[in-house]
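Colleague: coords below, sequence missing:
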C-alpha cells in the first residue's frame, strides 16, 4: 500500500513510500486459510495410506510373484497418495500467499491520502487531515543571505527541479501500473530507490555546503531506460 509522508512541523510533502502489513494480522489470516487445507491433505493421505496397507494385507501372497506384486501395488498406492498430498499442500501454501493484508502499519507523519497533483514550482502541505497546494517557498528573500548567494541558491534549486523532472515519470508510471493491477516495470526495490533519489534531490538545500558546494544524488541510469 502506498503511503505519503509529510514533515511533522511544516506538513510539507516529503515523498511516497510503501506501508508494511501488520505481520501478526497477516500471519493469522494466512494460517486461517492454510491450516484447514493442510489438515485435509494430511487426513486424505492418512486415509489412502491406511487403505493401501489394508489392500496389501488382504492381497494373496502364496507365491513369491504374488508377494512381489503386492509390494509393488503397495508402493504405487503410497506413492500416488504422497503426490496427491504434496500437491494439496502446495495448493494450500499458494492459497495462503494470495491472502492480502487488511491492516497496515502507518508510521507517524504519513497518510494513505495521496496529495493532489502539483507543479514543480508548487508544494503540497498536509494540515488538519487535508492536503493543500501552494506556491513553493524559497529562501531568496532571506535577509541573512547575500544577494549573490540568493541568486546562486535560486539557480541550484532550478537545477534541482530539472533533475527531479527527469525521473518523476518513473514514479508516475509505477503508480499507474499499481492502480491498473498490472505487472510493474520497476521492482519494488528499484521503485523505492527512485523515491529515495527524488527525496535526496529535495533535500539538496539541507546540505552543509549549499548553495556553493552541492553533492548531487545519482540514480542508476539503467532505471531510466526501462519500458
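Modeller: That came in fine, so what should we check first? Being a predicted model, the structure only gives us computed values, none of them experimental.

Colleague: okay, CA-based contacts and neighbour counts for the rest of this
Modeller: Will do.

Colleague: which residues in this protein form helices?
Modeller: Under the criterion DSSP state H, the chain contains helices at 23-58, 64-97, 147-180, 188-202.

Colleague: helices or strands up against the longest one?
Modeller: In this structure, helix 23-58 makes packing contacts with helix 64-97, judged by 3 or more CA pairs under 8 Å, 6 or more residues apart in numbering; DSSP states H and E.

Colleague: What is the helix it packs on packed up against?
Modeller: Packing partners of helix 64-97 (3+ CA pairs under 8 Å, 6+ apart): helix 23-58.

Colleague: list the buried ones in the helix it packs on?
Modeller: 26, 29-31, 33-34, 37-38, 41-42, 44-46, 48-49, 52-53, 56 (16 or more other CA atoms under 10 Å).

Colleague: do stretch 159-174 as well
Modeller: 160-161, 163-164, 167, 170-171, 174.

Colleague: Can you tell me which residue sits nearest the middle of this structure?
Modeller: Note on the chain: the residue nearest the mean C-alpha position is residue 188, at 5.3 Å, using CA atoms, centre = their mean.

Colleague: Now flag whichever of the buried residues of stretch 159-174 is closest to residue 206.
Modeller: Distance to residue 206 across the buried residues of stretch 159-174 (CA to CA) is lowest for residue 160, with 12.4 Å.

Colleague: contacting residues for that closest one?
Modeller: Residues in contact with residue 160, defined by CA atoms under 8 Å, 6 or more residues apart in numbering, are 201-202, 204.

Colleague: second one coming, line it up with the first:
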C-alpha cells in the first residue's frame, strides 16, 4: 500500500518503509504517478485540508532571487567574453593582424559595458531586457 504524509511531504510504501508517519493517507499507484508527472512538469506537490496530496502551482521566485539569478547570468556572460577581448588586445600588442575588426572590437566593448550597466536599467532583472550580444560573437571559437 502507498501513502503520502503531509508532515514530511513524502511518499511511503508499507512494503519498503517500516515506519510510516501517523498523518499518512492512502493513495493509489496511479495517483502517485500523476503527482510525480505533475512535479516533473514544474508543479509542486502539496496537500489539501485532509492531508491528501494535490498539485499546486509554484510561487514565482522572489525579487531577490530574480536579481541574484540575473546578476549571475550577467557575470557569467562577461566572464565568457574575456578571452575574446584579451585575444584582440594581445594581437594588437604583438603587432599582429587582429582576428576581430576594429568595428567588432568596439561592438564587443560596448556589449560588455551594456552588461555592466544592465542592473541600473529599468528592465533589470527581466530576461527579455538583457542586452543583446552582437550576432558575430557566437561564431568566435577559442
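Modeller: Received it, and whenever you're ready, just let me know what you need. Just so it is clear, the structure is predicted and the values come from calculations on it, not from any experiment.

Colleague: still on that earlier bit, nearest approach to residue 15 of structure 1 belongs to which of the helices of structure 1?
Modeller: Using CA to CA, those put helix 188-202 closest to residue 15 of structure 1, at 6.3 Å.

Colleague: give me the stretch of structure 2 that that closest one matches.
Modeller: Mapping helix 188-202 of structure 1 onto structure 2 (TM-score structural alignment) gives residues 102-116.

Colleague: Once aligned, what mean separation remains between the matching stretch and structure 1?
Modeller: Superposing on structure 1 and averaging over aligned pairs (mean CA distance after the TM-score superposition for structure 1), stretch 102-116 of structure 2 comes out at 0.5 Å.

Colleague: same check, this time on stretch 74-93 of structure 2
Modeller: If you overlay the two and look at stretch 74-93 of structure 2, the average distance to its match in structure 1 is 1.2 Å (mean CA distance after the TM-score superposition for structure 1).

Colleague: so that stretch aligns onto which residues of structure 1?
Modeller: The alignment of stretch 74-93 of structure 2 onto structure 1 (TM-score structural alignment) covers residues 160-179.

Colleague: what's the answer for stretch 25-44 of structure 2, then?
Modeller: Going by TM-score structural alignment, stretch 25-44 of structure 2 sits over no part of structure 1.

Colleague: Now do that stretch: distance from first to last residue.
Modeller: Taking CA to CA, to the nearest Å, stretch 25-44 of structure 2 runs 18 Å from one end to the other.

Colleague: Mind listing what's buried along it?
Modeller: Across stretch 25-44 of structure 2, burial judged by 16+ other CA under 10 Å covers 25, 27, 32, 35-36, 38-39, 43-44.

Colleague: Just name the closest of the buried residues of stretch 159-174 of structure 1 to residue 91 of structure 1, please.
Modeller: Among the buried residues of stretch 159-174 of structure 1, residue 174 lies closest to residue 91 of structure 1 (CA to CA), at 30.3 Å.

Colleague: What sits closest to that closest one if chain neighbours are left out?
Modeller: residue 184 (6.1 Å; CA to CA, 6 or more residues apart in numbering).

Colleague: Kindly report the same for residue 18 of structure 1.
Modeller: Residue 18 of structure 1 sits nearest to residue 2 (CA to CA, 6+ apart), 4.7 Å away.

Colleague: Might one say that the residue nearest to residue 174 of structure 1 is in contact with residue 178?
Modeller: Yes: applying CA atoms under 8 Å, one finds residue 184 of structure 1 in contact with residue 178, separated by 6.8 Å.

Colleague: okay, the two: which has more neighbours?
Modeller: Neighbours per residue (other CA atoms under 10 Å) separate residue 184 of structure 1 from residue 178, with residue 184 holding more: 16 against 13.

Colleague: Alignment lookup: residue 70 of structure 1 to structure 2.
Modeller: In structure 2, residue 70 of structure 1 lands on no residue (TM-score structural alignment).

Colleague: just checking, residue 70 of structure 1 touches residue 56?
Modeller: Yes: counting by CA under 8 Å, residue 56 is a contact partner of residue 70 of structure 1 at 5.9 Å.

Colleague: circling back: go through the match of helix 188-202 of structure 1 and flag the buried ones.
Modeller: By 16+ other CA under 10 Å, the buried positions in stretch 102-116 of structure 2 come out as 105, 107-108, 111-112, 114-115.

Colleague: So what's the gap between that stretch and the chain middle?
Modeller: Distance of stretch 102-116 of structure 2 from its chain centroid, counting by CA atoms, centre = their mean, to the nearest Å, is 25 Å.

Colleague: before we move on, what about stretch 169-177 of structure 1?
Modeller: Per CA atoms, centre = their mean, the centroid offset for stretch 169-177 of structure 1 relative to its chain is 14 Å.
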